[in-house]
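A predicted structure for the sequence below; I have some questions about it.
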Amino acid sequence: MIAQDDPIASAAPDDLIAYAWALASQPTAADAPGDGARSALAAQLKAFLAAERAAALAALDAGASAPVLAKRLAAAHDLALQAAFAFAERRAVDLKSAQDRLALVALGGFGRAEMAPFSDLDMLFLTNKAKPSPWSETLTETILYVLWDVGLKIGHAQRGLDESVRLARGDAQILTPLLEARAIAGDADLAATLFTRIEAETIAADAGAFLASKLAERDARHEKAGASRFLVEPNVKDGKGGLRDLQTIVWILRHAYGEAGIETLIKRGLLTAREVARLRLAERFMWQIRFWIHALRGRADERLTFDLQPEIARRLRFRDGGGLSSVERLMKRYFLAARDVGSLTRWACAALEQDFAKSPPRAFGDFVAKAMGRLPGGIVLRGGRLDFEAPEHERKPDRIMALFAAAALRGYDIHPAALSACARNLPVIDDASRGEPKTVQYFLSALTAQRAPGQSLRRMNEAGVLGRFLPEFGRIVGQTQFNMYHHFTVDEHTLNAIEVISDIDNGRCVKEHPLASSFIHSIRNRRALFLAMLLHDVGKGKGDQQAEGARAARAACLRLGLPEDEADLVAWLVGRHLLMSDTAQKRDLGDPATITTFAREVGSIERLRMLVVITIADIRAVGPGIWNGWKGQLLRDLFRLTEAALRGGRTDSGEIAQILDDRARAARRALRAQVSNETAAQLRAEFGNSETAYWLAFDAAAHVWHAREADSM
């Protein structure tokens, strides 16, 4: 047991390894409770790591780079593990044979020397034998006990050299962390042998299968963390467009080419130097956020939740401005970074996938394109993806827009090289091209396509083309609202809404939305409907959202060359897109004044139908669980009452009151037809004089249930 005044009871960081060795050398009394030496070492290591963590966070607050600090924390943990290894090695010295060898190998993020303040430690206890010896088992156990006493969360495995290589060859999940492994302590030659064999026996072996495995893992991870990269409480590490997506592309490159680092993307012609620089900027920003999440939580956590966003915005020195709060500016910056990570890594992975699959040459793609018929704007099909017919087309705005029109009309995905070319050539989309008839025609074809407008618009947004062509939309890209109602960024919400309309249009929502499904094909101006949905939130962050949005939408439509009456219709829909939900949910639909006011505002059945579709799509696109049957019933009731008033050609209070009374009488008759004569007589006595509002507020099934409950009392 270590005495309190023992000269080796404490140590400076530089002496930790010697201190650990000395502690392990001290004799322990047979009757001493617990393991005093191990406890003393754990306390020293815990204090050391806490001090290193505090120093890193102080540097972070002063503006230091989080990736640099991540390496500093990894180095501190290296030293702690080396001290634990020295302690365990000294303790087990009597058990070691001449043949025993063991190396402590860092894996995963620890292997990359990247650690957030409370990251887990993943490691391999590598032995030279198929079965662990008493020495290696004791060594491993002692190290783990020390680390657990420190409070570290450890992921570990103990394997022999041959088993490690064999498992890595057959399992991509085991191979992946070994691609970035490094030796921490123990037998350096044994670790080097492992790295050499991994390099020789797994690198470039079946690169296509490894890529497919990593992409499948990525998709499953995205599904678990949230399928959209634009969730307003994103997972910075595992979410779509997060740090793990960057790590995935590095793993794929390491396995395929034996080269580390995302700069390999430049060397292999997969991305440009400017695109890789964008990835580096995004990575640094996400690491800054991740560090602060850990610091403020005091534990490992990867979600940028609402409660943390204001403090992290303050720590990163964001300020209110441009109509956005500091939090909204932080989140906009984050989502633009996530878009860069998501789009650029997707393009690179798609290019690698096509390369590994030995895709057919360009001439074959041209042959397929001719066989399937001429695509608009000189677009061809290569390897199952749409591409520009010639390199010079990449710099022509009408051909860029033709690419997305073809994707929407035909349902094909777009070649990653073509998307990358679009992003690189955004400056060619200028004021002149925004009103050029052919370019506008292709854009409107993509927007209103029957097959897949949502997917095409997402690709357009991913490449930056949508916001460049429609500056009104560009200002809401990555924009959030700091509240718990909205689940997505404004642009993602808008594209979700477009997809809802497309689903209704294609008959996929008949059960959920029978009313909208029944008349959507009767709407005469499909173009105005889709434009209004695309532009419905462009006024957010500019004062009166609906009024500002209407002005911006009208200007955009006139620039696109729409007639003034159509531009006015789009502006009206944008300026009133909340009118129907507010009226249905916040007003008394049994009050004639409510229906009168609403009918006068709407003015026509065409507008009423368009407003129903936009309202449904807007609510559904907010997020899961927002739409429900109650909201649907309210909208249907408001529609039918307003439609009756508009068909009658009168919107005065007296006419509306008569319509409401007629519907109430019909509801009474329907109820009497479903109950016994005795109950019907009682109903006339008890419900005969009920207000019209009661009969309009509930459906027929509810009326029957109320009547039978009253009859049983």
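Happy to help now that I have it. Residues are numbered from 1 along each chain as shown.

for the rest of this, base every contact and every neighbour count on C-alpha atoms.
Fine.

surely residue 403 meets residue 387?
Yes: counting by Cα atoms under 8 Å, residue 387 is a contact partner of residue 403 at 7.2 Å.

second one coming, line it up with the first:
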Amino acid sequence: MSTVLEHEPVAPRLSLREEFIAAREAVGSALPEDPRGGALLHRFGERIVERITPACALAVGRAGSRFGKLAIVVFGGLARGEHCPYSDIDLTVLCTEPGQEGDEAFGEWIREFTHPLWDAGLRLRTTVQHPEGWLEAAAEDLSSCTALLDMRFLAGDRQLYDEVGDEAHRRFFGPQRASFLQRLLDEQGLRERRFGTTVYQVEPDLKFGPGGTRDISVFEWALMARRSRAEPWDPAKVESAIRASGVPRRVARLLTEARDTILRLRAALHLVAGRTQDRLNFQYQEGVPELLGRVRPGEPLSADHRELVEAIEACMQDYYQAARDIQRHGGRVVARCQPPRIRADIDQRIDERFHALDGRLRHYGKGRFAESPVLCLEALALARDHNLGLSGPTFDVIVEAVMAIPAGDERLANDPEAQARFVDLLIDPADVGSPTPLELCHEVGLLQRLVPEFAASRGRMQHEGLHVYTVDQHSLYAVEFLKSIARGDHRKDFPMATAVHLSVDDPRPLYMATLLHDAGKPFGDQCAEGARIAGLAAQRARLDEDAVTRCAFLVEQHQTMPMLSQKRDLTDELQIREFAELVGDRRTLDELYLVSLADMANVSPEYLTSWKLTLLDELYLRTAAEFASSRRRETTARRPREDEPEGLPLRYYSLFDQDLRREHRQLLDRLRESPQRRVLIDVAEGSGALRLTVVTPDHRGLLAVLTSCMAERGLEVMAADVFSVPFYPRIALDVFRVVPRDTGATLAALGANGRPSSEWVVQLERALVDALVHAPGAEALAEPMPPLPGRRRSKTRRRSTKVRFSQDPGGSRTIVDVETFANAGVAARISRSFAALDLDIEIARINTEMGRVDAVFYVSKLDDEQRDALAKSIRANLRTRRG
């Protein structure tokens, strides 16, 4: 009799590469349902460790005793249980005698150990450390020190690992941790200088940005350094570890939840990108909601993709809340991990409610803030006046008091004392620090209680691609910029603004309008709704009727000066007169100029160029002159000197300084004296671009030929100002700001002294001459150009070409505004459309920045048929290939 044993089929064992792919897929599958990002990545990390440990043990076995004592350890995110799907794996081979049999043998052993892991798709950062060398390096190098703190044993000599860990703890951690903690804080300060101090960025860095995973690591390292060597770090018990530091239970819970949110979001970012990725750029924001379960896979979207936009907004709101909690409370954990001080600090009494201890404002008693929320504003003012930070407990009671105010309760908004204290914070130029008292007022939720309509701006994204901050942070930075102007911090960079601010007698309407200039964005019509909100806020703040009206006007018109200065002919007296009539008086002009400047200066670090500032200043000066005496036009007109070009419009003499005007005159004279020369150029290094001046006989279609040649030579036109000297023969004087499209071209263009090389200038001049000789004829110009290269299609941020027409105040010229995405040769393609219709361009202004082109052209008055033909030609020349 025999027994037949039936066995279930055994699943084939996955290869190492397949195992890691499956582990990543498991993370993606769990993300929509599991909000605990920390636990999710801990499981993922354990799976990775489980698979690489046998390879480490095998490698140790192969080494035997050839290299002395040897241990393989892992540190970083994998050791702390925070390893993201595509993060690097930090391995260290701890070895006492790596050179015993020669470097070649040891190097071969390392390759045999690591290459299979690389082949399996892991990104390894492998280092070799001698025990004492690692300890010595840790005294100077913070990354070496943190690696000693969070390292985790994988294989090899456990005693060697323990000895190094024990010695590191004796030297740097435990009772000796004060120096290490200070190094962490110093490094954090360096990161803040590089990545900023606000979490409210529209494309945040989830690792190094404020409130990112590196800030999580900082408070975790502080907790590890505080513990004894016998207490290993347990990623599954982060909340209890935080609570053990002494912070309140609520803070421990908030930090744990925030850590989960950031880690979950970073895991989703890795999976969307398919690689290591730290910055949450717009292109990746569109894929994150589906992975997090906020958009159903394959679900059809409406034409305007509103569902996706709302899902992105929700994900970003989760990020801002979590990053803010980490930034707000992580420092409190680090402070609680400091060793006890030998000397007690002096307790300084301020009044019956507050005292100062250890450089921080503390409060007496409990319950007062909830009973009287105005006390929260008083605490912020006292901290400012006494140059103190807020203590953790005082910060907590302020937050709790604000949170206790029921939704829709406007007691603070309608409280005269609260409004008076708020306005004091708003306009005080001594409002400095990081965060400033006004930012702190917003951080704890007070600002939205004082101005309820501002709540919708909190953490609100700006999708147009120019802004790098959310609506609320951009507005706060604009106010901060005005205060720095008031203090004279920018008297060299912004002398006009500094002088204008000195003449402001009542700063309240100015600062209220600056704070609320974008408050209408969440409600549809940005300017109209913003004006309504600003008027309400000014009334609550008990401003007089004239100040309320002015505050609303400043918000309603805050985009007018930037638009006019960059897109209109500032020498058109009717245009200036019309703007002056809109503004009404000099005081309002001063305020509108300052609001406009503060707005432009805080769109992004690169947005406010010297060119834009010059134009804004010119519009201000010309309008101020309009408000001046009856002889204003005679006294402000700029007349050419004998050594400057003659017959050019007034805007030419406003745009260029005296030295440049002299250089232009020399180029014009040289061309007249040498009729055989077709082109003369001058190239100089400018601010972030090359300044290219072209002098050549003028004819229709010239701008199209010049810009097309530049595009072929790898030069991207960032801005252009074109002029025609009217005397016979007419000579074109065109000034371009161009940027080489690649680093190689930049190096070729610039010589050792930072100026363009003479050889490169000669080559460019020859290319321009050749382009003029072979300029396309009328038939060729009428044919649409080949499509531009296709761009990655974005569901939420597609930019179509827009062509708008208007007329100047005199009614004699048509103004053509073109907005499109940046691409190689865009300026040439737009200019070609004018040449195809035989239209003579009087004024051209082309501005390229941050992926967008804004071009403005003045031409003789066009009828409807000509407008339609021109718009059709421009769109045809700017079409892109599909796919």
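Looks like it arrived, so ask away. Since the model is a prediction, treat every value here as computed from it, not as a measurement.

circling back to that earlier point, shared neighbours, residue 403 and residue 387 of the first structure?
379, 414 (Cα atoms under 8 Å, 6 or more residues apart in numbering).

need the counterpart of residue 279 of the second structure in the first structure.
In the first structure, the residue matched to residue 279 of the second structure (TM-score structural alignment) is residue 303.

now do the contacts for that match.
Residue 303 of the first structure touches 233-237, 293, counting by Cα under 8 Å, 6+ apart.

in helices, which of those residues appear?
residue 293 (DSSP state H).

any chance of the contacts of residue 303 of the first structure in JSON lines with neighbour count and distance to residue 445 of the first structure as columns?
Below are the contacts of residue 303 of the first structure laid out as JSON lines (neighbours: other Cα atoms under 10 Å; distance: Cα to Cα, whole Å):
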{"residue": "233", "neighbour count": "20", "distance to residue 445 of the first structure": "34"}
{"residue": "234", "neighbour count": "27", "distance to residue 445 of the first structure": "33"}
{"residue": "235", "neighbour count": "22", "distance to residue 445 of the first structure": "35"}
{"residue": "236", "neighbour count": "24", "distance to residue 445 of the first structure": "36"}
{"residue": "237", "neighbour count": "21", "distance to residue 445 of the first structure": "37"}
{"residue": "293", "neighbour count": "26", "distance to residue 445 of the first structure": "44"}
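
mind listing what residue 429 of the second structure touches?
Here residue 429 of the second structure is in contact with 483-484, 486-487 (Cα under 8 Å, 6+ apart).

repeat that for residue 510 of the second structure.
Counting by Cα under 8 Å, 6+ apart, residue 510 of the second structure has contacts 551, 554, 591, 594-595.

need the max-distance pair from the residues you listed.
551 and 594 (12.7 Å; Cα to Cα).

ok, the corresponding residue of the second structure for residue 77 of the first structure - how many residues close by?
Residue 77 of the first structure maps onto residue 48 of the second structure when the alignment is built from TM-score structural alignment. The number of residues packed near residue 48 of the second structure is 21, by other Cα atoms under 10 Å.

go ahead and confirm residue 48 of the second structure touches residue 20.
Yes: using Cα under 8 Å, residue 48 of the second structure is in contact with residue 20, at 7.2 Å.

ok, which stretches of the stretch 1-150 of the second structure are helices?
16-30, 37-63, 77-80, 103-119, 131-138, 142-150 (DSSP state H, counting those that start in this stretch).

between those, which one is closest to residue 184 of the second structure.
Among the helices of the stretch 1-150 of the second structure, helix 142-150 sits nearest to residue 184 of the second structure (Cα to Cα), with 7.7 Å.

got the angle for that closest one vs helix 131-138?
120 degrees (axes from the mean of the first three to the mean of the last three Cα atoms, to 10 degrees).
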